[in-house]
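Asks: Everything below, folded, please.
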Amino acid sequence: MAKGVKIKPIIIQWAIRSSDRELDELSSKFKKINQWISEESELTVSEINKLSNELKIPFGYFFLQEPPKEEIELLKYRTIDSEENNKPSRELIDIIKLMETKQSFMRDTLIEDGFSPLEFVGSANLSIPPTDLADQIKKQLGLEGDWNYKNKDTFNTLLNACSDSGIVIMRNSVVGASTNRKLNINEFRAFVLIDEYAPFVFLNTNDSYRAMIFSLCHEVVHIWLGIDELYNNDYKQDQNYNNKKLEAYCNQVTAELLLPAASVLSNYDREKDIFYNIEKTVKAYNVSSLVVCIRYKNLKLIDNQTFENTYKLLQEKVQENLEIKSKRKTSGSPSFYTMTKFRLGEKFINTVHRKAQEGRILYSEAYELVGARGKTYDKLIDYVEDKK
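Replies: The predicted model follows:
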């Protein structure tokens, strides 16, 4: 008989609450669940592992004496409809923690290597006209004029510009490499973790290509403002905080980055209908149809009624496309090495490996940071170094 490990009932209770699962539902899979939540019980490693997988709670948490304090302050993040969601899912909590760990490593590394804080982090405020801030951001990132106009590689242009300026961008559709823990696009599209040395942007790649371009620009604006979705008390006090006002401002700057007013106005064909113009603008600037529709409204190219009717139809189409994308089965999926490089970025992987070679971090820590061990880690490094 397998030897059991004593687990506190308060841990089981917390795990069930955190997973949003019903006790009745779990009872059919765990015959002793009622005992486990009422008294200290001995569970086998197999039982703990099964419970961990079922509840999506890290295995090690079950051995704690008290529930962990998971005060995830990142309560505001980009959702499909920019709605507030104050109860993040287990997947979002875990992806934030993963990013915080990687950010901490990058911050310590940059300080250790003698880098200075990035001057643009927190350099702006809401008193700057959106057009002026958009110009400042483009100048810092080395983006010229209508940089995305008829640019088929818009996303990579922006990605590389951000990376070269010191912004770390990571992306994924699941938690780590857990394909059974998909990130819900209806919960969040992206988030940013502010740091003066290593600002981090995370993109949910279950989103559409064009929507991710907007999300990345939007989070870059947050970096210039020096705030993430934490919306801490200092910012509320210092900047006459107002959530709707803040998001409206960020959207205005983002729109100016992607759809400069002068350029959009000059390219709008008043002889054609709204859908013709939207499609033309979407293709020309590599932005989503929803963003274009909102921009037209704000520039008074369409009236409110036209906007309401058009936006609703476009929104339904976008949701339909996302559902199709989520169900689509891909053949010949990229290798683990290709996906890891895509998710973490070449710079991050190379930095981790360099620090391990220098003896600044243990290889065990390097393995954790990139999600690969032993020979798999070696092959990953070879792949990244050979595929530049």
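
Asks: CA only for contacts and neighbour counts going forward, please
Replies: Noted.

Asks: Let me see the ranges of the strands in the stretch 101-250 of the chain.
Replies: Listed from the start of the chain, the stretch 101-250 of the chain has strands (DSSP state E, counting those that start in this stretch) covering 168-172, 174-175, 178-182, 190-193, 200-204.

Asks: May I see these organised as TSV, with mean neighbour count added?
Replies: Below are the strands of the stretch 101-250 of the chain laid out as TSV (neighbours: other CA atoms under 10 Å):
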stretch	mean neighbour count
strand 168-172	20
strand 174-175	19
strand 178-182	12
strand 190-193	24
strand 200-204	23
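
Asks: nearest to Ser52, of these?
Replies: Across those, the minimum distance to Ser52, taken as CA to CA, is reached by strand 178-182, at 12.7 Å.

Asks: gap between the closest one and the chain center?
Replies: Strand 178-182 has its C-alpha centroid displaced from the chain centroid by 15 Å (CA atoms, centre = their mean, to the nearest Å).

Asks: could you give the angle of it to strand 200-204?
Replies: 80 degrees (axes from the mean of the first three to the mean of the last three CA atoms, to 10 degrees).

Asks: helices or strands next to strand 178-182 in the packing?
Replies: Using 3 or more CA pairs under 8 Å, 6 or more residues apart in numbering; DSSP states H and E as the contact criterion, the elements in contact with strand 178-182 are strand 174-175.

Asks: want to put them side by side, so please do this one too:
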Amino acid sequence: MSDEKKQQVLEDSKWLNKDQKNFLNPTLNQLENFAKHFHVPFGFLLLKKIPEQQSIKLAFRTKENVPAKVGLNVRSVIYEMQRKQAWFKEESGYIESKLNFIGSLSGCNDINKVVETLNTLIELHHFKTPRELLNDLRRQIAFSGVLVMQKGGAGLGTNRPLKVEEVRAFTLLDDHAPLIFLNQKDSYTARIFSLVHEFIHILRGTDEFLMGINYDIEEERFINNATGKFFMPDEMFKKKVNEQGIEAAANYFNVPRYAAAIQAKNLNLIKYLDENYCLEDQKSIRSNNSGGNPYNKALSYNDERFTAALFDSERNGNLQPTEAASLLGVSTKMFYQTMDLFDEREAIL
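Replies: Below you'll find the predicted structure:
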């Protein structure tokens, strides 16, 4: 919620005004409206002591790769993803066994080995647009058994956006159903980089984000360098940079300019990181804010295996439509039309 909106809500809440007769003595309706506007559980407002926020430990990627401040919207999305993950693991019927690659690179300090392992699990194709590459990588990583979700805000609608500065991506580790979340407000190139970055976290079995700042920074740098090396193989990258420059190389490999600049520095192609290279391409993803087919958007948020499992459970009577719609992240009114669109796509494939 913006500062302006917060101020407006506070002004509308007359019981917070010292000049009012009911100062700090709101009615139940006034409290409910206050809780709704600030997305706070109503019961919290009735407690004498502010409840402590539960510590969240997970692999977490922010814009500056610094320890994240988990705001209310981000925390809400984390809980939403945990709920989806738990349902898929425990109730979908799609889980058969543990995934043997989880933590397979634990303790590995050899970047070349990380890249080699990635190449056995992901086939990197060249696409003209980053959107095509993102869709392809998302499909491949999901096929390996990882749930890949994306979203641009908390809850339904667009009034609780996720700021890229707060979260780019995060991972919920699990031996059976690991989950990667991408902030849909981020650029396509940044999401591409984040997706593989988080996949490496899964391979390394690292999700203790809050275990220590020094450890986190070292781990993040290692994974960033491995991710860059995966997307931009040394010799091919050198050739592109020498022929066309860093920005053209970034466009060719569909990676952020800052990632290409760091790779160039690591390969001694440049001595310093020019700040112009570090200005990210944050083109707005307008479809996340307004317009577009709402059913297409709903399907784009969720992993395809998760969506298929959800619809199967509802058809078989194992899941009520209201619960299925809630897990999918749509209103009950939208649920069956979203299901019909999904079935149409599956029939074409």
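
Asks: Mind putting the strands of the stretch 101-250 of structure 1 into JSON lines with distance to Thr101 of structure 1?
Replies: What follows is these, written out as JSON lines (distance: least, CA to CA, whole Å):
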{"stretch": "strand 168-172", "distance to Thr101 of structure 1": "13"}
{"stretch": "strand 174-175", "distance to Thr101 of structure 1": "14"}
{"stretch": "strand 178-182", "distance to Thr101 of structure 1": "18"}
{"stretch": "strand 190-193", "distance to Thr101 of structure 1": "11"}
{"stretch": "strand 200-204", "distance to Thr101 of structure 1": "11"}
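
Asks: so which of those comes closest to Gly332 of structure 1?
Replies: Proximity of those to Gly332 of structure 1 was assessed by CA to CA; the nearest stretch is strand 178-182, lying at 15.6 Å.

Asks: still on that earlier bit, minimum distance to Lys327 of structure 1: which of the strands of the stretch 101-250 of structure 1 has it?
Replies: Nearest of the strands of the stretch 101-250 of structure 1 to Lys327 of structure 1, taken as CA to CA: strand 178-182 at 12.1 Å.

Asks: What range does that closest one cover in structure 2?
Replies: The alignment of strand 178-182 of structure 1 onto structure 2 (TM-score structural alignment) spans residues 157-161.

Asks: quick one: which of the strands of the stretch 101-250 of structure 1 is nearest Lys329 of structure 1?
Replies: Comparing these under CA to CA, the one sitting nearest is strand 178-182, at 13.1 Å.

Asks: And the contacts of the closest one?
Replies: Defining contact as CA atoms under 8 Å, 6 or more residues apart in numbering, one finds that strand 178-182 of structure 1 is touched by Glu91, Ser173, Val174, Val175.

Asks: next one: stretch 259-268 of structure 2
Replies: Residues from elsewhere that reach stretch 259-268 of structure 2, judged by CA under 8 Å, 6+ apart: 225, 228-229, 232, 234, 238, 241, 246-247, 249-250, 270-273, 277-278.

Asks: quick one, which of the strands of the stretch 101-250 of structure 1 is nearest to Pro9 of structure 1?
Replies: Closest approach to Pro9 of structure 1 among the strands of the stretch 101-250 of structure 1 is made by strand 178-182 (25.8 Å; CA to CA).

Asks: Report the angle between the closest one and strand 168-172.
Replies: Using the same axes, to 10 degrees, the interaxial angle of strand 178-182 of structure 1 with respect to strand 168-172 works out to 90 degrees.

Asks: distance from strand 178-182 of structure 1 to structure 2 after superposition?
Replies: Superposing on structure 2 places strand 178-182 of structure 1 at an average distance of 1.2 Å from its equivalents, by mean CA distance after the TM-score superposition for structure 1.

Asks: re earlier: among the contacts of strand 178-182 of structure 1, which one sits closest to Phe115 of structure 1?
Replies: Nearest member of those to Phe115 of structure 1, counting by CA to CA, is Val175, at 30.5 Å.

Asks: Wait, the closest one touches Ile93, no?
Replies: No - under the criterion of CA atoms under 8 Å, Val175 of structure 1 is not in contact with Ile93, lying 9.7 Å apart.

Asks: what about the residue mapped onto Lys50 of structure 1 from structure 2, which SS state?
Replies: Per TM-score structural alignment, the equivalent position to Lys50 of structure 1 in structure 2 is Asn33. State at Asn33 of structure 2, reduced to three classes by DSSP: H, G, I helix; E, B strand; the rest coil: helix.

Asks: how close does Asn33 of structure 2 sit to Thr117 of structure 2?
Replies: Here the criterion is CA to CA, to the nearest Å. By it, Asn33 of structure 2 lies 52 Å from Thr117 of structure 2.

Asks: for Ile192 of structure 2, same thing?
Replies: 18 Å.

Asks: List the residues that contact the spatially most central residue of structure 2.
Replies: For structure 2, the residue whose C-alpha lies nearest the mean C-alpha position (CA atoms, centre = their mean) is Leu182; its distance is 2.2 Å. Leu182 of structure 2 makes contact with Val148, Met149, Gln150, Lys151, Arg168, Ala169, Phe170, Arg191, Ser194, Leu195, according to CA under 8 Å, 6+ apart.

Asks: Using CSV, lay out those together with distance to Gly291 of structure 2.
Replies: CSV is the format used below for the contacts of Leu182 of structure 2 (distance: CA to CA, whole Å):
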residue, distance to Gly291 of structure 2
Val148, 24
Met149, 21
Gln150, 18
Lys151, 16
Arg168, 23
Ala169, 24
Phe170, 27
Arg191, 21
Ser194, 26
Leu195, 26
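
Asks: Identify the residue of structure 2 aligned to Ser288 of structure 1.
Replies: By TM-score structural alignment, Ser288 of structure 1 lines up with Pro256.
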